[in-house]
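Trainee: Model the following, please.
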Amino acid sequence: MSRVLRQAGTASCLALLAGLPLSAAALEFSGYGRVGVGGAAEGGKQSCFQLPGAPAKYRLGNECETYWELELHQTLYKGVDGTELKVHGMASLYNVYDQTPTFSGDNGNVRLPQIWTSLSLPALNGGGLWAGRRYYKRHDIHINDFYYWNPSGTGFGVEDYGLGDSGMRLSYAFSREDNIDQPDKANRHDLNLGGIKTNPGGEIELGLSYIQRAGQVQNAHSGWSATAEHKQAQFFGGVNVFTVQYGRGPGTGLGATGSLTADQDYESLRVLESPRWQLTPRFGGQLLALYQRDWAPGDGGQTWYSFGVRPSYAFTRLFKLQVEFGHDQIHPDSGATRKLNKVTVAPTLALGGMGLMDRPEIRLYWTYASWNHGAQDAAVAGTALSDSGAFGDARHGNNFGVQLETWW
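Mentor: This is a model prediction of the structure:
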């Protein structure tokens, strides 16, 4: 009760300061968090397994950091005609296991990845305007935390303009790539058409991105990418996603912005299929099958294959068992093939429900991984797969630990 009163008091103060009626001061909280502790069976701290050159890893029992997202949404104005003005903000907190939280560098950080405002307008047929820094129309695969379509950034746009009675929604966004891993920014234009009905429970979403040449970057080029996705709802109690993406130049980042110095000889093609099911209240799971081909001048290209599956079965209202298998394989145009296999067994205290996506849950986990010489030779020194990492030159390793994951 005290928390509710504090939130109501905060909302009232903000409303009074803004000169708004108290009824307009709707304050909403949401967030995500995971925290835990782990170690390596061979001794020392937990060291996570990711194949060099692959942009994602299978995450169950394979996350070596504490991470939280705290999100706030504040309604500033809501009119009787449906007009609504809101502000949105998010703080994220990240800290590597067994590291002092310096909040800078690799050991930890605090960021403000989202701070933006939205204005819903009846004239836009269910759509609205927005401006600021935000996560924009992100699509991900839960079991490996892979954001394959992620045109986020700092900018502005028109979102989800309704096209008559068709159910289709048209969006345009102008942004600057806002990623801490990419210091050079470029103007990006994203056009999105969603809600294209194809069959009962199924619809298609299309996206086209154009990245302008960045004049402040030497040898920069323009580029583009296109995405087509079919999403099938009510798929064995879950959802099925089939996606095809293609890009050239800086568009080879596909869901985001790639290297700004990549010319039109650089191309990328990605195809992925990912069903998520909940066949019964007790039995759920998700699968991913992915193919990606990257072309580059000379022998700079590669082919990435990924396959993973996580079944989850609840034996009781409070206990479920999750098992995850993941395989990543990369064939460089020049050099040795890299392979990584990872399996995790996780007995889970299911505090939020019996389904795959119900949270919160507390997991005990044991993870085993094996990899080949090609992966070991390509790994960065000190990482799990390198011969100078936690497992030496063994080319296999075990981790164990406990983790809490929640969202609200």
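
Trainee: going forward, measure contacts and count neighbours with C-alpha atoms only.
Mentor: Fine.

Trainee: what's the spacing between the spatially most central residue of the chain and Arg138?
Mentor: Of all residues in the chain, the one closest to the mean position by CA atoms, centre = their mean is Tyr147, 3.8 Å from it. Plainly put, Tyr147 is 7 Å away from Arg138 if you go by CA to CA, to the nearest Å.

Trainee: which neighbours do the two share?
Mentor: Shared contacts of Tyr147 and Arg138, defined by CA atoms under 8 Å, 6 or more residues apart in numbering, are not found at any residue.

Trainee: got a list of what the residue nearest to the centre of the chain touches?
Mentor: Residues touching Tyr147, when contacts are defined by CA under 8 Å, 6+ apart, comprise Arg138, His139, Asp140, Ile141, Gly255.

Trainee: Can you go through the residues you listed and name the buried ones?
Mentor: For the contacts of Tyr147, a burial check counting by 16 or more other CA atoms under 10 Å picks out Ile141, Gly255.

Trainee: For my notes, please list the contacts of Tyr147 in JSON lines and give secondary structure and distance to Asp184 for each entry.
Mentor: Converted to JSON lines, the contacts of Tyr147 look like this (DSSP: H, G, I helix; E, B strand; the rest coil; distance: CA to CA, whole Å):
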{"residue": "Arg138", "secondary structure": "coil", "distance to Asp184": "21"}
{"residue": "His139", "secondary structure": "strand", "distance to Asp184": "24"}
{"residue": "Asp140", "secondary structure": "strand", "distance to Asp184": "24"}
{"residue": "Ile141", "secondary structure": "strand", "distance to Asp184": "27"}
{"residue": "Gly255", "secondary structure": "coil", "distance to Asp184": "17"}
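
Trainee: Closest to Tyr246 out of the contacts of Tyr147?
Mentor: Among the contacts of Tyr147, Gly255 lies closest to Tyr246 (CA to CA), at 9.5 Å.

Trainee: Verify the stated contact: that closest one with Pro151.
Mentor: Yes: Gly255 is within contact range of Pro151, at 6.0 Å (criterion: CA atoms under 8 Å).

Trainee: Quick check: nearest residue in space to Ser118, chain neighbours excluded?
Mentor: The shortest distance from Ser118 to any residue other than its chain neighbours is 4.3 Å, reached at Trp130 (CA to CA, 6 or more residues apart in numbering).

Trainee: Quickly find the element holding the one you found.
Mentor: For Trp130, the element it lies in under DSSP states H and E is strand 128-134.

Trainee: One more sequence to fold, the one below, so I can look at both together:
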Amino acid sequence: MSSEGNLESENSKDDSANFGIKQLNVQAKGYIPSSPDAVIWAGKRFYQRHDIHIIDTKYWNISGYGVGIENIKLNTGAISAAVIRADNELAEWDDTGNKTSYGDLNTYFLDLRYAGFSPWEGSWTEFGVDYAMVNPTDEQEDAAENFDNGLMLTAELSQSFSLGYNKFVLQYMDKGLAQNAIS
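Mentor: Predicted structure coming up:
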């Protein structure tokens, strides 16, 4: 099966069948005695995406197939960790606009998040580190100049108000991780 860089569908190798599988995963809760609210999961999912609601733009989107554990309680807040594989199409365009595709480029993400610290009343935070490891095929390595691993750091501060809440976000990305901030 191939996704051709699309998280919302899968195709058979010969493109004879297309499946609209957005999410398909298994989750288990209550298996860690010291943290009964922790969730262990495996499968395809939209993993803790963060967005700007009015324009539906995801600025923190590490989604795909993977395994992880969420909501491990600490004294203050909770941590989550995941390994996720996302396939994005590797393609290049010539001067006339013709596209040459080299298939899906496998990228493995290591995602670590801490959420739930409240600096003052009505506020909450979330911090994250994402490291992307690229896994190109031999054909893809021959076609492109280089494949560098990438790093993304995210810090959010949210504040509730009587009519809603406000969110302030700082992000740093290098190499190819910018796509995960604007999906």
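
Trainee: Can you get me a residue count around whatever residue of the first structure lines up with Gly64 of the second structure?
Mentor: Under the alignment (TM-score structural alignment), Gly64 of the second structure pairs with Gly153 in the first structure. In terms of burial, Gly153 of the first structure registers 23 neighbours under the definition other CA atoms under 10 Å.

Trainee: Tell me how far Gly153 of the first structure lies from Ile196 of the first structure.
Mentor: With distances defined as CA to CA, the gap from Gly153 of the first structure to Ile196 of the first structure amounts to 25 Å.

Trainee: With Leu16 of the first structure instead?
Mentor: Distance from Leu16 of the first structure to Ile196 of the first structure, by CA to CA: 43 Å.

Trainee: Between those two, tell me which one has more neighbours.
Mentor: With other CA under 10 Å as the criterion, Leu16 of the first structure and Ile196 differ in neighbour count, and Ile196 comes out ahead with 16 against 12.

Trainee: What's the match for Asn166 of the second structure in the first structure?
Mentor: When the structures are aligned by TM-score structural alignment, the residue of the first structure matched to Asn166 of the second structure is Asn240.

Trainee: which element is the residue nearest to the centre of the first structure on?
Mentor: With secondary structure defined by DSSP H and E, Tyr147 of the first structure is part of strand 146-149.

Trainee: what about that strand, how far off from the second structure?
Mentor: Compared with the second structure after the fit, strand 146-149 of the first structure shows a mean deviation of 0.7 Å (mean CA distance after the TM-score superposition for the first structure).

Trainee: If I take the helix or strand that comes right after that strand and strand 128-134, what angle do their directions form?
Mentor: Using DSSP H and E, the helix or strand that directly follows strand 146-149 of the first structure along the chain is strand 153-162. Counting by axes from the mean of the first three to the mean of the last three CA atoms, to 10 degrees, strand 153-162 of the first structure points 160 degrees away from the direction of strand 128-134.

Trainee: And strand 153-162 of the first structure, what does it pack against?
Mentor: With contacts defined as 3 or more CA pairs under 8 Å, 6 or more residues apart in numbering; DSSP states H and E, strand 153-162 of the first structure has these neighbours: strand 128-134, strand 169-177.

Trainee: Would you mind giving the ones you listed as CSV with mean neighbour count added?
Mentor: Formatted as CSV, these follow (neighbours: other CA atoms under 10 Å):
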stretch, mean neighbour count
strand 128-134, 21
strand 169-177, 21
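
Trainee: what's the closest of these to Thr406 of the first structure?
Mentor: Closest to Thr406 of the first structure of those, according to CA to CA: strand 128-134, at 21.7 Å.

Trainee: in the superposed pair, what's the mean gap between the closest one and the second structure?
Mentor: Superposed on the second structure, strand 128-134 of the first structure shows a mean distance to its aligned partners of 0.5 Å (mean CA distance after the TM-score superposition for the first structure).

Trainee: What is the corresponding segment of the second structure for that strand?
Mentor: Correspondence between strand 128-134 of the first structure and the second structure is established over residues 39-45, with TM-score structural alignment as the criterion.

Trainee: what's the answer for stretch 9-18 of the first structure, then?
Mentor: Residues of the second structure offer no counterpart to stretch 9-18 of the first structure, counting by TM-score structural alignment.

Trainee: Can you give the distance from that stretch to the centre of its chain?
Mentor: Distance of stretch 9-18 of the first structure from its chain centroid, counting by CA atoms, centre = their mean, to the nearest Å, is 34 Å.

Trainee: Return the set of buried residues in that stretch.
Mentor: By neighbour count with 16+ other CA under 10 Å, stretch 9-18 of the first structure contains the buried residues Ala11, Ser12, Leu14, Ala15.

Trainee: Among those residues, pick out the one closest to Pro311 of the first structure, please.
Mentor: Distance to Pro311 of the first structure across the buried residues of stretch 9-18 of the first structure (CA to CA) is lowest for Ala11, with 42.3 Å.

Trainee: For the helix or strand hosting that closest one, which helices and strands make contact with it?
Mentor: Ala11 of the first structure is located in helix 2-18, with elements delineated by DSSP H and E. Helix 2-18 of the first structure is packed against no helix or strand, with contacts defined by 3+ CA pairs under 8 Å, 6+ apart.

Trainee: Output the residue interval of the second structure matched by the helix or strand following that helix.
Mentor: Next along the chain after helix 2-18 of the first structure, taking DSSP H and E as the criterion, comes strand 27-40. Per TM-score structural alignment, strand 27-40 of the first structure has no counterpart in the second structure.

Trainee: Which other helices and strands does strand 27-40 of the first structure contact?
Mentor: Under the contact criterion of 3+ CA pairs under 8 Å, 6+ apart, strand 27-40 of the first structure touches strand 65-78, strand 396-407.

Trainee: what does Thr198 of the first structure align to in the second structure?
Mentor: Taking TM-score structural alignment for the superposition, Thr198 of the first structure sits opposite Pro119 in the second structure.

Trainee: I'd like to know how far its match sits from Leu74 of the second structure.
Mentor: If you go by CA to CA, the gap between Pro119 of the second structure and Leu74 of the second structure works out to 16 Å.
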